[in-house]
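Participant: need a structure here:
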Amino acid sequence: MVAILLSIALATLDTAIANTALPAIAADLNSSPAASVWVINAYQLAAVATLLPFAALGGVVGHRKVYLGGLMLFVVSSLLCTLAWSLPTLTIARVLQGIGASAIMSVNAALISSIFSHERLGRGLGMNALVVGTSFAAGPTIASLVLSVANWPWLFAINLPIGLFALVFGWNSLPVTKPGTLTFDRLTAVLNVITFGALIFGLSQAAQLGSLSSVLIAMAVFLVAGALMLRREVGHPAPMFPLDLLKRPMFALSALTAFCSFATQGLAFVSLPFFFETVLGRDPVQTGFLMTPWSVVVALIAPVAGRLSDRYPAGLLAGIGLAMLSGGMVSLALMPADPSALEICIRTIFCGLGFGFFQAPNQKAIMTSAPRHRASGASGTVATARLIGQATGAALVALSFGISGEHGPVLALSIGACFAAVGSVASGLRLLTKPVV
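Facilitator: I've put the predicted structure just below:
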């Protein structure tokens, strides 16, 4: 379990650190801000596009092999990022890093399910959520501290000792899972990569206010490749895109709940810095401190929610949490013109409580509503819903700015409140749903 938590901490920290360091990277490599964004986009696109194929591969060759292979690639690509001398070389290294992170994330929940019994699974997923929340909160601070004494390559170099330790620990401690009886469909994997790669590219172009033609072409590729992928998988006993699992009401509602909640998080975390700085007039340092309570509270409440999910229904816990998150987003959008830091922090703490209450119970619901032999597909769905939800949230922030200009952050927070409310309703509906055996 230690190796799994370390690897997830690495992947989460890497995302938060790269976002914070982007201006320094752009300045050092003499790149424009628009071009340097590909340091972020390349990682995200590679990760989302390969999640489900790696999850399917885990069901064929075993989760342990996919995890260790992904961790090896992540460590090697971190070294390549450290040694990168130009934006193109750094972007290529980030693609490889995204692929490595994808392999880790795709089987993360499945490995936790194999370590913990059904009765204690909530605790394991709560520990996982604790590490994610702590890493996300610590990322900007760590990046700022490193950049104050060294240049940006050291941000990637710190992955090396931690990654090697996780690799050695995981090699000796991770459970060996039996290979599956099915074969890995390479053509379906390619179609999946094209489908989700086009989706994330289109969303990122929209988020950066790119040309309309590029967004439309990307969405057309997404629809065509997705249709071909689904047609090819008709009748497959374990489809890469988990249509068989999505036919289960409990699983489908849990996946929808996850997407809505992470879209809310994406809307909040992209719009709040603009809100604090442009609407409320706070400086970047103050903004960082005002954002921190959300992630810290998520980290603190996640283990508690995980333990509660072993006793109470996920539909109830996650429903309450997302209702709190929706209310917190509304309170942020309706904030007075000149609030104190305490007034802002109370609102972000309330949002963090709601989000933390949702995360572990919902992950448990996804994993336990799928049959044991489809643990890989369920695990891949957890990570896919999270990343696509966050990307959707970021794109909607850009749309909000296009519609409302300087009032864009308020509109984005309002949209986030609506997503959280829909997620709360979807979660509550699970209380009326009978599990499929």
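
Participant: Every contact and neighbour count from this point should use C-alpha atoms.
Facilitator: OK.

Participant: Run through the strands of the stretch 1-150 of the chain in chain order.
Facilitator: Under the criterion DSSP state E, counting those that start in this stretch, the stretch 1-150 of the chain contains no strands.

Participant: Tell me which stretches of it form helices.
Facilitator: 2-28, 33-36, 38-61, 63-83, 87-115, 121-149 (DSSP state H, counting those that start in this stretch).

Participant: this one next, for a side-by-side:
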Amino acid sequence: MTQGASASATGQAAAQDQSSPWPVLWALVIGFFMILVDLTIVTVATPTIIEDLDASVNEVVWVTSAYMLAYAVPVLITGRLGDRYGSKRLYLAGLTVFTLASLWCGLTTTVEALIVARIFQGLGASLMTPQTMAIITRIFPPAQRGSAMAVWGATAGVAMVVGPILGGVLTDGLGWEWIFFVNIPVGLVAFVMAWRRVPALPTHAHSFDWLGVVLSGAAMFLLCFGIQEGHEKDWAGWILAMIAAGIALLVAFVVWQRLNSAEPLVPLSLFKDRNFSVSNAAIACMGSIGAAFGFPLMLYAQAVRGDSPTEAALLLVPMAVMSIFLAQPVGRLTDRLHPRQVMGFGFAASLVGFLILLWRLQPGVAVWEIAVPMGIVGIGNAFIWAPTAATANRNLPLRLAGAGSGVYNATRQVGSVLGAAAIAVLMDSRLAHYLPGAATHGEAGAAQIPDPHVAELFSKAMQDSLWLPAAMYAVGLVAVMFYEKPRHEGFGH
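Facilitator: Here you go, the predicted model:
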């Protein structure tokens, strides 16, 4: 078939789905939800994996960091690959890699092998994510695109909360391996639905910025590895040199994006749109919060309260319920209210809830004293995830929507990578301060700490660590104050 005939055929397929694009969205959401759940599903299983695989806290955090890093680094280029070779084809390829890597994760017997398997999971996720946003942008008419993106954004927010809950139930009932095995049937269903429902959209040529890929990938790896391993290696000279080299490469990447006259990975002209820039700052904060808050909270619940993985995960239910319950009404508000009002309320409510949680995170507190602030955080999050996604690309011309989607996804993932690395450093350092030796083994395991004094010190270490996500909520609140009124037709009606 000639390229023209191929474009015509795929154009017809797209046109057929244009009349009812929602089934396509739901088909994509299944796979997208699954890969985002895996960003946080490990957090509640952390104590069990530490015990079963004889691992340290830092090593188990690397199980999540490796996934996030492999997810974040290629995501800028995989969007362009989808444009060149077909978004549907790249999505299905990524889903296949992700599902097979999930089987590998569940079959591993050492923490090192688990980290390697998670890298391949992350690569599969990186192939999938940009395709979902790009397909939505192309198949939905402008009048429905905001609602579709609100669903997409809400899916991200709900998945970040459902991950630990699902992880707790599976770890408690079947074993930590099943937090990965569960992806196999879900992946098969997602593959069949995408194969049948997602149209093969027309492709077009791209020049690929491989130098940009190398610079950004090397910068992210050096920064993440240096930050996460810094405390454990006593901030040795070579660790500081890695961090400095990562910063230097990041600067070189930005300079190269400015100088590249062909097709840069990150068109810097995107950031001339204030709302796009602010949305990227907000979603970076949310990415870091989603990656960071679960580790200290789940360790506290299981080591101090003596909760099972399921009981620990249930502490997050109020947050998940409020996020899900409010997703639709908040989506409607996004088209009528100034984004500064919507996201400002969201970050403020989440910050208040988180500060209450920090205050009450002590041995012996009643469940409701944790559930109430978690619910408040969930209310706030509902006003952040979907509206931020809907606002990010709202003012951009359609020709830049694909590039904007890739940058937005990459920014969220960069925030997640750095959040996971930073929380590992904080937990390690605070445990070393209050309970020398606990960061390696022992008190960080799955069993409840029997000594009340030790339990109190462990709680303090986890409280101190949770100041990181609290600070990121505060940064996000400041950032969203810079939103301007959207320029799209029909705003405010």
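
Participant: on that earlier part again, and the helices of the stretch 1-150 of structure 1 as JSON lines, adding mean neighbour count and distance to Ser295 of structure 1?
Facilitator: Listed next are those as JSON lines, based on neighbours: other Cα atoms under 10 Å; distance: least, Cα to Cα, whole Å:
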{"stretch": "helix 2-28", "mean neighbour count": "20", "distance to Ser295 of structure 1": "12"}
{"stretch": "helix 33-36", "mean neighbour count": "14", "distance to Ser295 of structure 1": "26"}
{"stretch": "helix 38-61", "mean neighbour count": "26", "distance to Ser295 of structure 1": "20"}
{"stretch": "helix 63-83", "mean neighbour count": "23", "distance to Ser295 of structure 1": "24"}
{"stretch": "helix 87-115", "mean neighbour count": "25", "distance to Ser295 of structure 1": "20"}
{"stretch": "helix 121-149", "mean neighbour count": "22", "distance to Ser295 of structure 1": "5"}
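
Participant: Please dump those helices into JSON lines; it should also carry distance to Ser376 of structure 1 for every row.
Facilitator: Output for those, formatted as JSON lines (distance: least, Cα to Cα, whole Å):
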{"stretch": "helix 2-28", "distance to Ser376 of structure 1": "15"}
{"stretch": "helix 33-36", "distance to Ser376 of structure 1": "34"}
{"stretch": "helix 38-61", "distance to Ser376 of structure 1": "5"}
{"stretch": "helix 63-83", "distance to Ser376 of structure 1": "8"}
{"stretch": "helix 87-115", "distance to Ser376 of structure 1": "6"}
{"stretch": "helix 121-149", "distance to Ser376 of structure 1": "16"}
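
Participant: which residues touch Asn395 of structure 2?
Facilitator: 273, 275-276, 486-488 (Cα atoms under 8 Å, 6 or more residues apart in numbering).

Participant: Hmm, I typed the wrong one, I wanted Gly100 of structure 1.
Facilitator: Taking Cα under 8 Å, 6+ apart as the test, what Gly100 of structure 1 contacts is 47, 69-74.

Participant: do the same with Phe225 of structure 2
Facilitator: Counted by Cα under 8 Å, 6+ apart, Phe225 of structure 2 has contacts Ala421.

Participant: for the residue mapped onto it from structure 1, helix, strand, or coil?
Facilitator: By TM-score structural alignment, Phe225 of structure 2 lines up with Phe201 in structure 1. What DSSP: H, G, I helix; E, B strand; the rest coil gives for Phe201 of structure 1 is helix.

Participant: ok, now Arg487 of structure 2?
Facilitator: Quick answer, by three-state DSSP: Arg487 of structure 2 is coil.

Participant: ok, for it, nearest residue in space, not its chain neighbours?
Facilitator: Leaving aside its chain neighbours, Arg487 of structure 2 sits nearest to Asn395 (6.2 Å; criterion: Cα to Cα, 6 or more residues apart in numbering).

Participant: where does the one you found sit relative to Gly79 of structure 2, distance-wise?
Facilitator: Separation of Asn395 of structure 2 from Gly79 of structure 2 (Cα to Cα, to the nearest Å): 20 Å.

Participant: now swap in Gly4 of structure 2 and tell me
Facilitator: As judged by Cα to Cα, Gly4 of structure 2 and Gly79 of structure 2 stand 22 Å apart.

Participant: who touches stretch 233-241 of structure 2?
Facilitator: Contact with stretch 233-241 of structure 2 is made by 226, 229-230, as judged by Cα under 8 Å, 6+ apart.

Participant: of the residues you listed, closest to Arg305 of structure 2?
Facilitator: Closest approach to Arg305 of structure 2 among the contacts of stretch 233-241 of structure 2 (Cα to Cα): Glu229, at 28.6 Å.

Participant: so who does that closest one touch?
Facilitator: Glu229 of structure 2 sits in contact with 58, 239, 425, where contact means Cα under 8 Å, 6+ apart.

Participant: and the gap between the residue nearest to Arg487 of structure 2 and Phe271 of structure 2?
Facilitator: Counting by Cα to Cα, the gap from Asn395 of structure 2 to Phe271 of structure 2 is 11 Å.
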